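Peer 1: got a structure for you, letters missing:
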């Protein structure tokens, strides 16, 4: 047994295969197109698809081999390619490749015919992949004999590109029924960090698992978690539920979706309701719920993170609903709004309400400022009635905000309802009043808005492990109305082909006029081969034209040290409006 182990260790050959799954992507000089096929073929039918291979090297030839595997997607969204004909819905035996061993000369482009033949009694949907694998160059270095007690061997790296295939057997039924899209939401959970790690994580994770119980692949859309305050029976937040990888789910499969609560919540009991949408062919999806509790200590820490250190970072004593008041009032006009407030303290309190100015820092931190100290404040336009009152523990009360808009006002103006509370005790006069933040106020003068914005900068954090870790975008609101930027980031290789795409701005708060917001988006794609890339961000904020910016970066071949590789970059901005 020992001799056999020594023999194996002395002749060890390890092959590491790296699969790149993207649209028209490449490793080194090898390129394949298309890298995804969606086919509809009737029973007994055939179809031939041309697979285009190219060698972009100007000097070196390349040997490649083509073969078929099965194709599936894990719960985390990553692809997996089992051996051919080993999975339930495999189409591997239906594919015949015209030429499986090819030598590409420098600069050569060649089409390879891939013929699909569907059996006459076939039904349902099938999945597979055509692999294009670069054959490594022969190692001309002679093997050296090693002592029997030493482990030696040769490591060969092999790279392959997958062309994934989803084939629908057209005009058939499964088990006597039509194709059925049936999704189910399960395992909804809320992960609240421990108190000692909250200041590091600064967010509450909401997760849900979406399962496919139908007989055809599905792609759930519009996932969100509704955060409902149980006592008030009101939705206080809507959290997008997303997956950083491929959202497509095969029959019998599942996918993880996550979202994050970053804005502060008041103490109390909450229900999370996870919801998803499907296309018109899918049946209704029943939401799934779970519950969680925000303690006074956690509420204090959430306020401290969101509002910063200062007079407003303590636990909220007075709650206000609605949390956002957005009204349209013409110049010279009047309007009133009713706010419901409640005492969340366990003692009776004296309450004073007033309006202050509102700003946001580039990192999203809210700043409460004195009236008249910032432009586009509505603090001087609003009075609170009654301005002072008493509340028993748990008591609720309606107050009125009266607005008078001056002539000549335009665009949007903003403020924050603030409460000062003092206990109704004998020594209350000796105590400093505690402050709580109420509703955010947005006053819009209709017909006067100017929606403009620009990207001030765009880049990535240092490259680590073959990919950028994070994109950063600076967006400046140069108009007179608040905006909520959304958009996309696309990464292209040196040939101009898209190798990654992701959305941005799903959790971005409003950007007020004159404010700049620093947006951060974690890169959600696969590792990239060494080479030059261009990232393009398109920001949609409601203006006449989207704001765009490009950023060039390089994935190094071999980082010289263990430190994250710094990349050469160049930025240019276009189409800001």
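Peer 2: That came through fine. Keep in mind the model is a prediction, meaning the values are calculated, not measured. Residues are numbered from 1 along each chain as shown.
Peer 1: CA only for contacts and neighbour counts going forward, please
Peer 2: OK.
Peer 1: Could you measure from residue 474 over to residue 27?
Peer 2: Per CA to CA, to the nearest Å, residue 474 is found 32 Å from residue 27.
Peer 1: in this structure, which spans are helices?
Peer 2: Counting by DSSP state H, the chain has helices at residues 2-10, 198-201, 296-307.
Peer 1: Compare those helices and report which one is nearest to residue 228.
Peer 2: Put simply, out of the helices of the chain the one that sits nearest residue 228 is helix 296-307, at 15.7 Å, with distance taken as CA to CA.
Peer 1: buried sites along that closest one?
Peer 2: 296, 298, 299, 300, 301, 302, 303, 304, 305, 306, 307 (16 or more other CA atoms under 10 Å).
Peer 1: same question, stretch 26-33
Peer 2: Applying a neighbour-count criterion of 16+ other CA under 10 Å, one finds 26, 27, 29, 30, 31, 32, 33 buried in stretch 26-33.
Peer 1: what ranges do the strands span in the stretch 451-577 of the chain?
Peer 2: In the stretch 451-577 of the chain, the strands defined using DSSP state E, counting those that start in this stretch lie at 453-460, 463-464, 467-468, 470-477, 486-493, 498-504, 516-522, 531-540, 547-555, 570-574.
Peer 1: Now do the longest strand that the chain contains: which elements does it pack against?
Peer 2: Of all the elements of type strand in the chain, the one with the most residues (DSSP state E) is strand 153-169. Applying 3 or more CA pairs under 8 Å, 6 or more residues apart in numbering; DSSP states H and E, we find strand 153-169 packed against strand 12-20, strand 26-27, strand 30-33, strand 36-41, strand 125-134.
Peer 1: Okay, one more to line up with it:
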């Protein structure tokens, strides 16, 4: 997160995400991200959060005196794009077309331009499960947004149509998915933030079969008498779900030691 000091307070400017990477002991990574905006000089606070195997590490906070663009006097902070609904579920039959709607609102005190694009979910790219490729479950090519470019006035909202078609393919699956990206920019072209919506296209002719698999589980000692249970799971079915995990620790004779819910980054798990 990037924050800018305004008087006695810190105002959030934007945040940047970095792709998940593997790292071996002794290696240092230099990660960069384009904030897509010009910043004026001033006091800024940077807050970095790192997740290792789904567990959040203590964040790093750093305050800096930043020398920015002398032609800019105002920070182009991210605005909040409100999407209703944030997850859009659509049911269709092969060969059919369905239309649904999303209402978009802005909390900005200025007008913002919004453009919308559709993409394959990142978790599908370059992945496979047996003969099933991740891209086979994408409906990005079957989705049309109308309109896909418009202006939101302060305090106003806009309704857009999401037109989806489910073609008759040789390979037919119970569910298909796509991501809608909503990009906001101020009238001077600087970024005003981004929001996303998940499209769930359900095939009404096939029943889904949810299935999960625990790939890895480990018990690690920390300071004192604290222990951490870590697990890695996978959605091996053909439908999304929101996971809830718990761990049970027993003695060799089967006697229960403890039972505990597991915490981490909770979100919808796609197939």
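Peer 2: It's in. Note that this is a predicted model, so its numbers are computed, not measured.
Peer 1: circling back to that earlier point, nearest to residue 212 of the first structure, out of the helices of the first structure?
Peer 2: Using CA to CA as the measure, helix 198-201 is the one of the helices of the first structure that comes nearest residue 212 of the first structure, at 31.8 Å.
Peer 1: want to throw the helices and strands packed on strand 153-169 of the first structure into TSV with distance to residue 164 of the first structure?
Peer 2: Converted to TSV, these look like this (distance: least, CA to CA, whole Å):
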stretch	distance to residue 164 of the first structure
strand 12-20	11
strand 26-27	15
strand 30-33	11
strand 36-41	5
strand 125-134	4
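Peer 1: Pick the most buried one from those strands.
Peer 2: strand 125-134 (a mean of 24; mean count of other CA atoms under 10 Å).
Peer 1: matching residues in the second structure for it?
Peer 2: Counting by TM-score structural alignment, strand 125-134 of the first structure pairs with no residue of the second structure.
Peer 1: Kindly report the same for stretch 254-271 of the first structure.
Peer 2: Counting by TM-score structural alignment, stretch 254-271 of the first structure pairs with no residue of the second structure.
Peer 1: So what would you say the end-to-end distance of that stretch is?
Peer 2: Taking CA to CA, the first and last residues of stretch 254-271 of the first structure lie 23 Å apart.
Peer 1: and if you look at stretch 540-553 of the first structure?
Peer 2: The straight-line separation of the ends of stretch 540-553 of the first structure (CA to CA) is 24 Å.
Peer 1: follow-up on the earlier one: so which of the helices and strands packed on strand 153-169 of the first structure comes closest to residue 315 of the first structure?
Peer 2: With CA to CA, the closest approach to residue 315 of the first structure among those belongs to strand 12-20: 49.1 Å.
Peer 1: Tell me the residues of the second structure aligned with that closest one.
Peer 2: Across the second structure, nothing matches strand 12-20 of the first structure (TM-score structural alignment).
Peer 1: Need the helices of the first structure in CSV (columns: distance to residue 337 of the first structure).
Peer 2: Formatted as CSV, the entries for the helices of the first structure read as follows, by distance: least, CA to CA, whole Å:
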stretch, distance to residue 337 of the first structure
helix 2-10, 79
helix 198-201, 36
helix 296-307, 25
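Peer 1: So which of those is nearest residue 110 of the first structure?
Peer 2: That would be, of the helices of the first structure and by CA to CA, helix 2-10, which comes in at 40.0 Å.
Peer 1: Aligned to residue 359 of the first structure, what sits in the second structure?
Peer 2: With the correspondence set by TM-score structural alignment, residue 359 of the first structure lines up against residue 122 in the second structure.
Peer 1: what about its match, neighbour count?
Peer 2: Neighbours of residue 122 of the second structure under the rule other CA atoms under 10 Å: 12.
Peer 1: Check residue 221 of the second structure too.
Peer 2: For residue 221 of the second structure, the number of neighbouring residues by other CA under 10 Å comes to 10.
Peer 1: Same check on the one 5 residues further on?
Peer 2: Using other CA under 10 Å as the criterion, residue 226 of the second structure is surrounded by 8 other residues.
Peer 1: The one 4 residues further on now?
Peer 2: When neighbours are defined as other CA under 10 Å, residue 230 of the second structure has 17 of them.
Peer 1: sorry, back to before: just give me the closest of the buried residues of stretch 26-33 of the first structure to residue 378 of the first structure.
Peer 2: Set against residue 378 of the first structure, the nearest of the buried residues of stretch 26-33 of the first structure by CA to CA is residue 26 (54.8 Å).
Peer 1: Before I go, just wanted to say thanks for your time.
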